[in-house]
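K.L.:
Below: sequence and its predicted model.
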Amino acid sequence: MSALFLHQMIAENGTLQLGGREAAECMDNDEEDQVKALTYIHLFVASLSILGAGSVIVYIVYWRTCRSSEVRPLFHLAIADLCLATCWVVSALVTERTMSGEMNDFCMYLQAIAEAFHLVTFFLTVNYALNVYVRTKDRQNRSNNLRPLMESAVMVWSLRLVIIFSWLLPIALMVPIVYVQVTNATDNECNTSCLLLLEWPSSTRDQESNWLWENYGMLIFVIALFLSIIALMILYGPSYRVYKQLLSQKCISIA
């Protein structure tokens, strides 16, 4: 997840001015060079993500373990990472055309789709942490001759619903802003870079849009990221404690 913010930190330290203006008219040479540099960073980071996620997917499909309850969380997370990385590549490849004032609507949809995949990866990362806790707790229960959690149909279906929720909720969150943009679409005199995380899904095309709609994409992203970090801390803490207890039990049994 940290790789997602590499180019954003570079942009914040620079002097980019990407507030809805056409690059040819609203950017000087230094700013255009910065956008090109960020484009290369996009391509490099996204290529690494595609390589990593693609390798995981190929391995899981090759060994036909994608239906395994233990592998399923990682498989879904790899798919989401691959889709997100693909959006990054596309945004970098079309940036030159968007800087010349073309493909305004395409960037709008791409930003919304990429934002949805960002949220999916956050939620599926939390889902993976939840599965780590459940699997670790099950190992402890088995060592204590207790019933494993995964033998409960309620637990099995709950984990499946978390995966479904992780895919559908981000899509539902992006539908309103896409609808607002489409219904209030107007021709921009200038266009900005199509690079992700430099431009957020918003209703800036609507002259009557308020602050909330103008910053809708950024707010959803920050809130989802913050909640995901909190959830990961809550889940990995107990997982670590259960794992330490499990190790101590094994050491005692060996002694």
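P.N.:
Looks like it came in fine.

K.L.:
make it CA atoms for all contacts and neighbour counts henceforth
P.N.:
OK.

K.L.:
Tell me which helix or strand comes right after the strand or helix carrying residue 85.
P.N.:
Assigned by DSSP states H and E, residue 85 belongs to helix 72-93. Downstream of helix 72-93, the first helix or strand assigned by DSSP H and E is helix 95-99.

K.L.:
residues in contact with that following helix?
P.N.:
The contact list for helix 95-99 (C-alpha atoms under 8 Å, 6 or more residues apart in numbering) reads 22, 23, 24, 39, 103, 104, 107, 191, 192, 193, 194, 195.

K.L.:
cool, stretch 37-44 as well?
P.N.:
With contacts defined as C-alpha under 8 Å, 6+ apart, stretch 37-44 is touched by 7, 11, 88, 89, 92, 93, 95, 195.

K.L.:
tell me the contacts of the last one?
P.N.:
This means residue 195. By C-alpha under 8 Å, 6+ apart, the residues touching residue 195 are 38, 39, 42, 88, 91, 92, 95.

K.L.:
here's the one I want to compare it with:
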Amino acid sequence: KVPMAFLLEVYSAIQWIQFVMATLSIIGSSSLIAYAVFQNIQKSPEMRPLFYLSFSDLLLGICWLIEALLYGTSAANKDIVCYNLQAVGQIFYISSFLYTVNYVWYLYKELRMKHTQSGQSTFSLVIDNTYRVGQIAIISSSLIPLLLMIPVFCLGNASECFRNFSQNHRCILMHSPPSAMAELLPSANTSVCRTLYFYGLIIFLASFLLSLFTIVVLLIQAQTLYKKFVKSTGFLGSEQWAAIHIVEQRVRFYPVAFLCCWGPAVILMIIKLIEPQNTKLHMALYILQALTASSQGLLNCGVYGWTQYKFFQLKQETRRDADTQTPLLSSQKRFYSRGLDPLDSTLAFATSTSTTL
């Protein structure tokens, strides 16, 4: 068991880490929202999930920032505020899971429509259906987390779980376990509060694992469809192979980035189920969780900026390559790629894939 003095030092370090990373996350998500609004692309089908994902990251960052500021203070009703902030935060990060899945699903459907396109009328009908399904999915991504957390709000506040689980570090740790002193408190609702604690933990683990599995499956399917789509044109230009290589990197990168962001929190939750008492391993995971989970908005901003830079670089190289070709080579390239313009179609798909986490 870890000494209390060491615990307090770790909690103080976590407070400052969470404060810094939440601030950077707010800046990153705000910049993505501002970019989408400034470019007037927030309503486009490929940008809408990213816009809502960034908005969830912004609200989640604000929650974590308030929690970090409340830690160690003697504010009135701090236990109530921290308890409800934790529940609100869980709504936002479950929503971010679903919005990420939403966007990957859109990319897969878009590629599938291009691959199976046979007629303009059928294609328009498929676009309309995908647009409607996308709207329903976005609305569901907001409503489902809220409905799942209603018991935590209603039963938790009615049973005064903020008293039974009262600990000073509640404001900086996700899913802080029930206090060891809770069993000694004169409350008839301790069992309800413990049930709600495990309910929230299971909801978090289930939503993360299901989202990660769905993202991996969809991205692998998208990679396979993309190769078939490019090879079906009968000609593979250098920019097409370069785009395939970048898509293959993204298929590996996005699940890894998603896992790195929330993996420490998931591992910590599983270890807590096995060993509730704090150990040095718990402390290390607490710190790692504060570094990764609080930085989701910053990570989204970095991924978006990196992918935009890579495709801008690819576009510039393609144009330089076109400028240095002889007229005969240029005409041959246009002839072989008549069904799929190697610059516009490849970069259009690649750019649309660059905005997801």
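P.N.:
Alright, I've got the coordinates. Nothing here was measured: the structure is a model prediction, and the numbers come from that model.

K.L.:
Superposing both, give me the TM-score.
P.N.:
Here the superposed chains carry a TM-score of 0.79, computed using TM-score structural alignment, normalised by the length of the first structure; 228 aligned residues with a C-alpha RMSD of 2.9 Å.

K.L.:
can you count the residues close to residue 119 of the first structure?
P.N.:
The number of residues packed near residue 119 of the first structure is 26, by other C-alpha atoms under 10 Å.

K.L.:
now swap in residue 43 of the second structure and tell me
P.N.:
Using other C-alpha under 10 Å, residue 43 of the second structure is surrounded by 12 other residues.

K.L.:
And for residue 98 of the second structure?
P.N.:
Using other C-alpha under 10 Å, residue 98 of the second structure has 28 other residues around it.

K.L.:
what's the answer for residue 328 of the second structure, then?
P.N.:
With neighbours defined by other C-alpha under 10 Å, the count for residue 328 of the second structure comes to 8.

K.L.:
Next: residue 214 of the first structure.
P.N.:
For residue 214 of the first structure, using other C-alpha under 10 Å, the count is 18.

K.L.:
Tell me the residue in the second structure aligned with it.
P.N.:
In the second structure, residue 214 of the first structure lines up with residue 197, judged by TM-score structural alignment.

K.L.:
Mean deviation, the longest helix seen in the second structure versus the first structure?
P.N.:
Identified as the longest helix of the second structure according to DSSP state H is helix 190-231. Its aligned residues in the first structure lie a mean 1.5 Å from helix 190-231 of the second structure after superposition (mean C-alpha distance after the TM-score superposition for the first structure).

K.L.:
Which neighbouring elements make contact with the helix or strand following that helix?
P.N.:
Once helix 190-231 of the second structure ends, the next helix or strand along the chain (criterion: DSSP H and E) is helix 238-274. Contact partners of helix 238-274 of the second structure among helices and strands, from 3 or more C-alpha pairs under 8 Å, 6 or more residues apart in numbering; DSSP states H and E: helix 190-231, helix 280-292, helix 296-323, helix 344-352.

K.L.:
Quick one: the residues in the first structure that the last one pairs up with.
P.N.:
To tie it back to what came earlier, the one meant is helix 344-352 of the second structure. Using TM-score structural alignment, helix 344-352 of the second structure corresponds to no residues of the first structure.

K.L.:
Please name every helix or strand in contact with that helix.
P.N.:
Contacting helix 344-352 of the second structure under the criterion 3+ C-alpha pairs under 8 Å, 6+ apart are the following elements: helix 238-274, helix 296-323.

K.L.:
would you turn these into TSV with mean neighbour count?
P.N.:
TSV is the format used below for these (neighbours: other C-alpha atoms under 10 Å):
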stretch	mean neighbour count
helix 238-274	17
helix 296-323	17
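
K.L.:
Are any of the contacts of helix 95-99 of the first structure buried, and if so which?
P.N.:
Those of the contacts of helix 95-99 of the first structure that meet the buried threshold are 22, 23, 39, 104, 107, 191, 192, 193, 194, 195, by 16 or more other C-alpha atoms under 10 Å.

K.L.:
how big's the offset between the helix holding residue 85 of the first structure and the second structure?
P.N.:
Averaged out, helix 72-93 of the first structure is 1.0 Å away (mean C-alpha distance after the TM-score superposition for the first structure).

K.L.:
corresponding residues in the second structure for that helix?
P.N.:
Using TM-score structural alignment, helix 72-93 of the first structure pairs with 48-69 in the second structure.

K.L.:
re the thing from before, with residue 289 of the second structure as the reference, name the closest of the helices and strands packed on helix 344-352 of the second structure.
P.N.:
When these are compared by C-alpha to C-alpha, helix 238-274 sits nearest residue 289 of the second structure, at 5.3 Å.
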